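A.B. asks: Need the 3D shape of this:
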Amino acid sequence: MENYVLRSLVVVSGLWFLSAPALGQQKLHTIPIHNFSELQQHFHYDASKPVIISGHRGGMLPGYPENSIEAMEQTLTYLPSFFEIDPQMTKDSVIILMHDKTLDRTTNLRGAVSDYTYAELRDARLKDRQGNLTEFKIPTLVEALEWGKDKTIFNLDNKRVPWEKYVQLFQDSDYHNIVLSVRSMEEALFYYDRLDQVMLCVAIMNQAELDAFIATDIPFNRIMAYVGYTMDPQYEAVYDYLRKKGVMCFISIHPTADKKKTDIERVKAYSEELIRKPDIIETDFPAMFVNKK
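C.D. replies: The predicted structure follows:
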């Protein structure tokens, strides 16, 4: 964790974005994963490892929309990161990346995603975080997965995609860089029983949830643990148990620290979270964390 600093601590707030390298013109900081064992090792807890940064909704930068391949690639020009993305299905069952049920907030179209065929969405244009229309298009999940091979890891936050669709996609596939976020132990067991080459992101925020996970008999080397918005001292025993089993503790700060109004306020909030020593931080602003090396 000592290897990471907050970029905004060493520049005038916000101005570093103006010198962002053009897409494709700077070397990417990649996380090449060639097999499932390497994925497991990447997420195996080790106190000497620096904190891992995850880009929420694919990471976001000015001019680069959420859940876009372009935003993820741009983020990798700053640091190695893995990405939480939001798959959901079109009217004709094509899986695309889109967070909301509707297209209104993030595209130049209106209405429910499920009311459009993929062909009808091909020419849609994505909006960036500030609501500005860009030239970037809605990617399919497969397009993102193909781009991400040997570059990064994906944490799929399922938005109404039937579980069986993931099994069809990942069973006997050559995608070794997949984490599936689950919302229940039932869902965790469904994937564990059918998929040998994916990890699971399981909510374990207290002793009751830890006990429920233990009861599934899913091996600890198949999961990372989502522990909430912060590392809460009252659950230190849960974190200690997970780490002794090799499990990393994962926090998401997009609804808390990321919501601060200024970069300076965000940096202060990020620093407070780093002091609590999470193993993984999911953030809307991954490029504000850089590696000293």
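
A.B. asks: going forward, measure contacts and count neighbours with C-alpha atoms only.
C.D. replies: Noted.

A.B. asks: From M60, how far off is the residue nearest the centre of the chain?
C.D. replies: Geometric centre of the chain, nearest residue: E84, 2.0 Å, by C-alpha atoms, centre = their mean. To M60, E84 is 11 Å away according to C-alpha to C-alpha, to the nearest Å.

A.B. asks: if we can go back for a sec, could you report the distance from the residue nearest to the centre of the chain to T134?
C.D. replies: Where T134 is concerned, E84 sits at a distance of 21 Å (C-alpha to C-alpha).

A.B. asks: go on, Y64?
C.D. replies: On the measure of C-alpha to C-alpha, Y64 and T134 end up 8 Å apart.

A.B. asks: do S252 as well
C.D. replies: Distance, S252 to T134, using C-alpha to C-alpha: 27 Å.

A.B. asks: same check, this time on D258
C.D. replies: Applying C-alpha to C-alpha to D258 and T134 gives a distance of 23 Å.

A.B. asks: hmm, back to that, for S252 and T134, indicate the residue with more neighbours.
C.D. replies: Remark: of S252 and T134, S252 carries more neighbours, 22 against 16, as counted by other C-alpha atoms under 10 Å.

A.B. asks: let's see this one next to it:
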Amino acid sequence: MKHFLLACILISFFSCNTTRKDSKLIEVFKASNTQLPHVSVHRGGKGLAFYPENCLETIQYVNDSISAIYEIDVAQTKDSVLVLMHDNAIDRTSTGTGLVKNLTYESLKSFNLVDDYGNKTAYKIPLFKDVLSWCKANNVVLTIDVKGSVSQEVVINAIRAVKAEDVCILITYDVQQAKSAYNLAPDLLLSVSARNETEFNNLLDANIPTKNMLAFTGTRLSNVTLYEKLHSQNIVCMLGTLGNLDQQAKTKNDTSYKIWQDLGVDIFATDRPFAVYNSIN
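C.D. replies: Have a look, this model is predicted:
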């Protein structure tokens, strides 16, 4: 009997110590929170002269001017180092060439990042852990796009290694990815694909708690009833204006962003962060 009680105590002790607290973002990112940042900066910043995408210095530059969150892309090198890179190859965004998965981090260090206009910069391909550490120290929120060269678990472990759970949102693109991410990290906020009511209902059927959801509603305007349904669950709605909608807004002197906000959009994932910020503020 004594051994049984001791076993119960030990199980209880270890259970309590392995239970993780929810990321603070789960409480902050609520549709009812009027103090949310309304801008998500695509690839950490695009179209900026001498400031490349997926670059820590670019995030720092944008962050000095506006309140925003930052979408970044995480890939894995041949020697299993996590870096920021959107494409499978480094040719477009750096002075080097080749696939990320075929290159070691040591070889990546010899190349420089280039901006969207082909200008070589002094900046290097950043380590994911360095970006996490800076964002944690400066309370800057990241939405993390896990590229095909790396598993969700590896990225989650990297987040945990620097205790950056309170500044990280994990991006998922379908129900299976959302289920996998939730099972691996039920304490993290997830960006989930909810472009219509069917997709949202599928997420609910997967038993993913709504508190863990930030709804990415796609790159086209959805029916207002979708925004209303998501808001009734206190879920934040993010619209991807990058591409066509950004260009449409540009032709209308950026007045479209405020109109879309009034329809129910909480956050704009955009290539034009300064324009969006100025328009809705």
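
A.B. asks: Would you pull the TM-score for this pair?
C.D. replies: Remark: TM-score between the superposed chains equals 0.83 [TM-score structural alignment, normalised by the length of the second structure]; 256 aligned residues with a C-alpha RMSD of 2.4 Å.

A.B. asks: Show me what N119 of the second structure lines up with in the first structure.
C.D. replies: Aligning on TM-score structural alignment places N119 of the second structure opposite N132 in the first structure.

A.B. asks: how about the residue lying closest to its match once chain neighbours are set aside, what does it touch?
C.D. replies: Excluding the flanking residues, the one nearest N132 of the first structure by C-alpha to C-alpha, 6 or more residues apart in numbering is G63, at 7.4 Å. Each residue near G63 of the first structure by C-alpha atoms under 8 Å, 6 or more residues apart in numbering is listed here: 128-129, 132, 134.

A.B. asks: With D123 of the first structure instead?
C.D. replies: Counted by C-alpha under 8 Å, 6+ apart, D123 of the first structure has contacts K137.

A.B. asks: do you know how far the aligned residue in the second structure for it is from I169 of the second structure?
C.D. replies: Taking TM-score structural alignment, the alignment pairs D123 of the first structure with S110 from the second structure. Counting by C-alpha to C-alpha, the gap from S110 of the second structure to I169 of the second structure is 31 Å.

A.B. asks: likewise P186 of the second structure?
C.D. replies: Taking C-alpha to C-alpha, one finds P186 of the second structure at 12 Å from I169 of the second structure.

A.B. asks: One more: Q152 of the second structure?
C.D. replies: Distance from Q152 of the second structure to I169 of the second structure, by C-alpha to C-alpha: 12 Å.

A.B. asks: now S256 of the second structure
C.D. replies: Taken as C-alpha to C-alpha, the span from S256 of the second structure to I169 of the second structure is 27 Å.

A.B. asks: Look at these two and report which has more neighbours.
C.D. replies: A count of neighbours by other C-alpha under 10 Å puts I169 above the other of S256 of the second structure and I169, at 25 against 19.

A.B. asks: wait, isn't the more buried one in contact with L188?
C.D. replies: Yes: if you go by C-alpha atoms under 8 Å, I169 of the second structure and L188 touch, sitting 6.7 Å apart.

A.B. asks: Please enumerate the shared neighbours of the two.
C.D. replies: With C-alpha under 8 Å, 6+ apart, I169 of the second structure and L188 have common neighbours L25.

A.B. asks: Measure the mean distance from the helix ranked longest in the first structure to the second structure post-superposition.
C.D. replies: Counting by DSSP state H, the longest helix found in the first structure is helix 263-275. In this overlay with the second structure, the average offset of helix 263-275 of the first structure from its partner residues is 4.7 Å by mean C-alpha distance after the TM-score superposition for the first structure.

A.B. asks: after superposition, how close is the helix or strand following that helix to the second structure?
C.D. replies: Downstream of helix 263-275 of the first structure, the first helix or strand assigned by DSSP states H and E is strand 280-283. Superposed on the second structure, strand 280-283 of the first structure shows a mean distance of 0.6 Å to its aligned residues (mean C-alpha distance after the TM-score superposition for the first structure).

A.B. asks: need the contact list for whatever residue of the first structure lines up with I144 of the second structure.
C.D. replies: Aligning on TM-score structural alignment places I144 of the second structure opposite L156 in the first structure. The contact partners of L156 of the first structure, by C-alpha under 8 Å, 6+ apart, come to 84-87, 178-181.

A.B. asks: Going through those residues, which ones are buried?
C.D. replies: Buried by 16 or more other C-alpha atoms under 10 Å: 84-87, 178-181, out of the contacts of L156 of the first structure.

A.B. asks: Report the contact partners of N158 of the first structure.
C.D. replies: 86-88, 180-182.

A.B. asks: Please repeat the previous calculation with a cut-off of 10 Å.
C.D. replies: N158 of the first structure is in contact with 85-88, 97, 99, 166, 180-183, counting by C-alpha atoms under 10 Å, 6 or more residues apart in numbering.

A.B. asks: what do you get for M238 of the second structure?
C.D. replies: 38-40, 191-195, 214-219, 227, 264-269.

A.B. asks: Show me what counts as buried in stretch 109-124 of the first structure.
C.D. replies: 109, 113-114, 116, 118, 121, 124.

A.B. asks: Can you say which two of these are spatially most distant?
C.D. replies: S114 and A124 (14.6 Å; C-alpha to C-alpha).

A.B. asks: Just the ones in helices from the contacts of M238 of the second structure, please.
C.D. replies: Y227.

A.B. asks: circling back: could you name the helices and strands sitting against the longest helix of the first structure?
C.D. replies: For helix 263-275 of the first structure, the elements it packs on are strand 4-6, strand 280-283, judged by 3 or more C-alpha pairs under 10 Å, 6 or more residues apart in numbering; DSSP states H and E.
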